[in-house]
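In: could you look at this predicted model? Sequence included:
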Amino acid sequence: MSYSLPTLAYAYDELEPHFDEKTMKIHHTKHHQTYINNANTVLEAYPNLAGQSVEELIKDLNKVPDEKRTFMRNNAGGHANHSMFWQGLKIGTTLAGNLKAAVERDFGTVEEFQTKFETAAAARFGSGWAWLVSKGDKLAVVSTANQDNPLMGEAIAGVSGYPIIALDVWEHAYYLQYQNRRPDYIKAFWNVVDWDVASERYNERPS
């Protein structure tokens, strides 16, 4: 089983003016597709890795031969991260229910959570991601470098947790529209978070 580019549930221009059409199309069809193409070369060479989801693979990179481990950390990680990112975007949803209650419990207010998330996303030097994760019975904000994912665990990614929302802060995600104004891109993210998907992930998180 090889990886394939996920179909988006929206048109490339549907998240405008917050995320522009040109960036969305290039990001999805070029950047994400490249991670998939690269990862598939390893799946073809090592068929024993192809029978699991990309999330299962990145949870245990020790299954990957030594000479391909960093390559798959980057490329299978890129596929996993982007797949979650696309799924978590939509205009017009509202933070509510169990997830909102958990955010208020663990961060004080929704605004305090957003400030902490924005700080983590802006402070990530170079390329990487910002995440809201579930760790045990608590929520936490973390960031990772490059295409690392909290599912990889602290020994690899430096953080751990079950991802609830993800924000790509690689320049390719925003530079055409926002240039060097990463903080503006981060703030725009709140207009396109699919809180319904985030709530589903929170409610279905592993115990």
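Out: Received the coordinates, thanks.
In: going forward, measure contacts between C-alpha atoms and count neighbours the same way
Out: Will do.
In: burial of residue 40, as a residue count?
Out: As a burial measure, residue 40 scores 20 neighbours (other Cα atoms under 10 Å).
In: residue contacts, it?
Out: 2, 3 (Cα atoms under 8 Å, 6 or more residues apart in numbering).
In: recalculate using a threshold of 10 Å.
Out: Shown in contact with residue 40 (Cα atoms under 10 Å, 6 or more residues apart in numbering): 1, 2, 3, 4, 34, 46, 50, 72, 75, 76.
In: please identify which of the residues you listed is nearest to residue 175.
Out: Nearest to residue 175 among the contacts of residue 40: residue 34, at 18.6 Å, using Cα to Cα.
In: let's bring in a second model and compare:
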Amino acid sequence: MALRTLVTRKALGNSVAFRQQLRGLQTYTLPDLPYDYGAIEPAISGEIMQLHHQKHHQTYVTNFNKALEQLDDAINKGDAPTVVKLQSAIKFNGGGHINHSIFWKNLAPIREGGGEPPKGSLGWAIDNHFGSLEALVQKMNADGAGLQGSGWVWLGLDKELKRLVVETTANQDPLVTKGSSLVPLLGIDVWEHAYYLQYKNVRPDYLKNIWKVINWKYASDIYEKECP
């Protein structure tokens, strides 16, 4: 009875996370969305958002925690081959958790400012580096549509060069895999699970419409923090 009072119901529902907590390991949990699933319709349907968040992102979190627990066991046992073998699972599932945690913040309902153009220093930097917001959108849409297989298209800040960059990453690789000085400002998920129920196989239509709910305020806040 006393043990139950020490853990949350959510932790009890996730046996892997619960075991990690008891052993003092870092445990990751699914973040709540800052809006309802249907709040960014019609750009992205509520059904997609719910499945994407509750099923796909939750799976990354669950498997990330499981891989970290296995890694801890392997390190304690001195099992070097297993330590090496687990790196791909940690990168994939950890990257999935990192990327999606950013993605949800990159979106906002229209009534809460979604789709409003960036202002201030980020707006100026976009004009300076890409010519205009429209040119940036066209480049990200083209790069996202042209990415073979699954992955992400990013607007990032290179903190060393103090300039904006557009990059793509495969699978669930986070932006930092393209350079240690890169900070993600905006990431668009181009895995089919992000759009297929609504847009079928027409990825360019999804990319065109997602800009209507992009949360530029979040991207601007990160930019001003990282590039004062």
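Out: Thanks, I have the structure now. Please read these numbers as outputs of a predicted model, since none were measured by experiment.
In: let me see the TM-score of these two.
Out: Remark: TM-score between the superposed chains equals 0.86 [TM-score structural alignment, normalised by the length of structure 1]; 188 aligned residues with a Cα RMSD of 1.9 Å.
In: sorry, back to before: in JSON lines: the contacts of residue 40 of structure 1, plus secondary structure, neighbour count and distance to residue 90 of structure 1.
Out: As requested, the contacts of residue 40 of structure 1 are exported to JSON lines (DSSP: H, G, I helix; E, B strand; the rest coil; neighbours: other Cα atoms under 10 Å; distance: Cα to Cα, whole Å):
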{"residue": "1", "secondary structure": "coil", "neighbour count": "13", "distance to residue 90 of structure 1": "29"}
{"residue": "2", "secondary structure": "coil", "neighbour count": "18", "distance to residue 90 of structure 1": "27"}
{"residue": "3", "secondary structure": "coil", "neighbour count": "19", "distance to residue 90 of structure 1": "24"}
{"residue": "4", "secondary structure": "coil", "neighbour count": "12", "distance to residue 90 of structure 1": "22"}
{"residue": "34", "secondary structure": "helix", "neighbour count": "17", "distance to residue 90 of structure 1": "24"}
{"residue": "46", "secondary structure": "coil", "neighbour count": "12", "distance to residue 90 of structure 1": "36"}
{"residue": "50", "secondary structure": "coil", "neighbour count": "17", "distance to residue 90 of structure 1": "31"}
{"residue": "72", "secondary structure": "helix", "neighbour count": "26", "distance to residue 90 of structure 1": "29"}
{"residue": "75", "secondary structure": "helix", "neighbour count": "24", "distance to residue 90 of structure 1": "25"}
{"residue": "76", "secondary structure": "helix", "neighbour count": "29", "distance to residue 90 of structure 1": "24"}
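In: find the pair from the residues you listed with maximum spatial separation.
Out: Largest pairwise distance in these, by Cα to Cα, is 18.9 Å, between 34 and 46.
In: list the buried residues for stretch 216-226 of structure 2?
Out: Residues 216, 217, 218, 219, 220, 222, 223 are the ones in stretch 216-226 of structure 2 that count as buried (16 or more other Cα atoms under 10 Å).
In: give me the neighbour count for the aligned residue in structure 1 for residue 139 of structure 2.
Out: Aligned by TM-score structural alignment, residue 139 of structure 2 pairs with residue 116 of structure 1. For residue 116 of structure 1, the count of nearby residues is 16 (other Cα under 10 Å).
In: just put the contacts of residue 40 of structure 1 in a markdown table and tack on distance to residue 179 of structure 1.
Out: Output for those, formatted as a markdown table (distance: Cα to Cα, whole Å):
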| residue | distance to residue 179 of structure 1 |
| --- | --- |
| 1 | 38 |
| 2 | 34 |
| 3 | 31 |
| 4 | 30 |
| 34 | 23 |
| 46 | 40 |
| 50 | 38 |
| 72 | 29 |
| 75 | 25 |
| 76 | 27 |
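In: out of those residues, who's nearest residue 20 of structure 1?
Out: residue 34 (20.6 Å).
In: translate that closest one into the numbering of structure 2.
Out: Aligned partner of residue 34 of structure 1 by TM-score structural alignment: residue 59.
In: the equivalent of residue 5 of structure 1 over in structure 2 and residue 182 of structure 2, how far apart?
Out: Taking TM-score structural alignment for the superposition, residue 5 of structure 1 sits opposite residue 30 in structure 2. Remark: distance between residue 30 of structure 2 and residue 182 of structure 2 (Cα to Cα, to the nearest Å) = 24 Å.
In: got the residue ranges for the strands in structure 1?
Out: Using DSSP state E, the strands of structure 1 run over residues 128-135, 138-145, 162-168.
In: with adjacent residues omitted, what lies nearest to residue 130 of structure 1?
Out: What sits nearest to residue 130 of structure 1 in space, not counting adjacent residues and going by Cα to Cα, 6 or more residues apart in numbering, is residue 143, at 4.3 Å.
In: next, count neighbours for residue 134 of structure 2.
Out: Per other Cα under 10 Å, the neighbour tally for residue 134 of structure 2 reads 12.
In: try residue 89 of structure 1
Out: Using other Cα under 10 Å, residue 89 of structure 1 has 26 neighbouring residues.
In: now swap in residue 194 of structure 1 and tell me
Out: A count of neighbours around residue 194 of structure 1, defined by other Cα under 10 Å, yields 22.
In: which residues touch it?
Out: Taking Cα under 10 Å, 6+ apart, we find residue 194 of structure 1 in contact with 85, 86, 87, 88, 89, 90, 91, 92, 93, 94, 95, 165.
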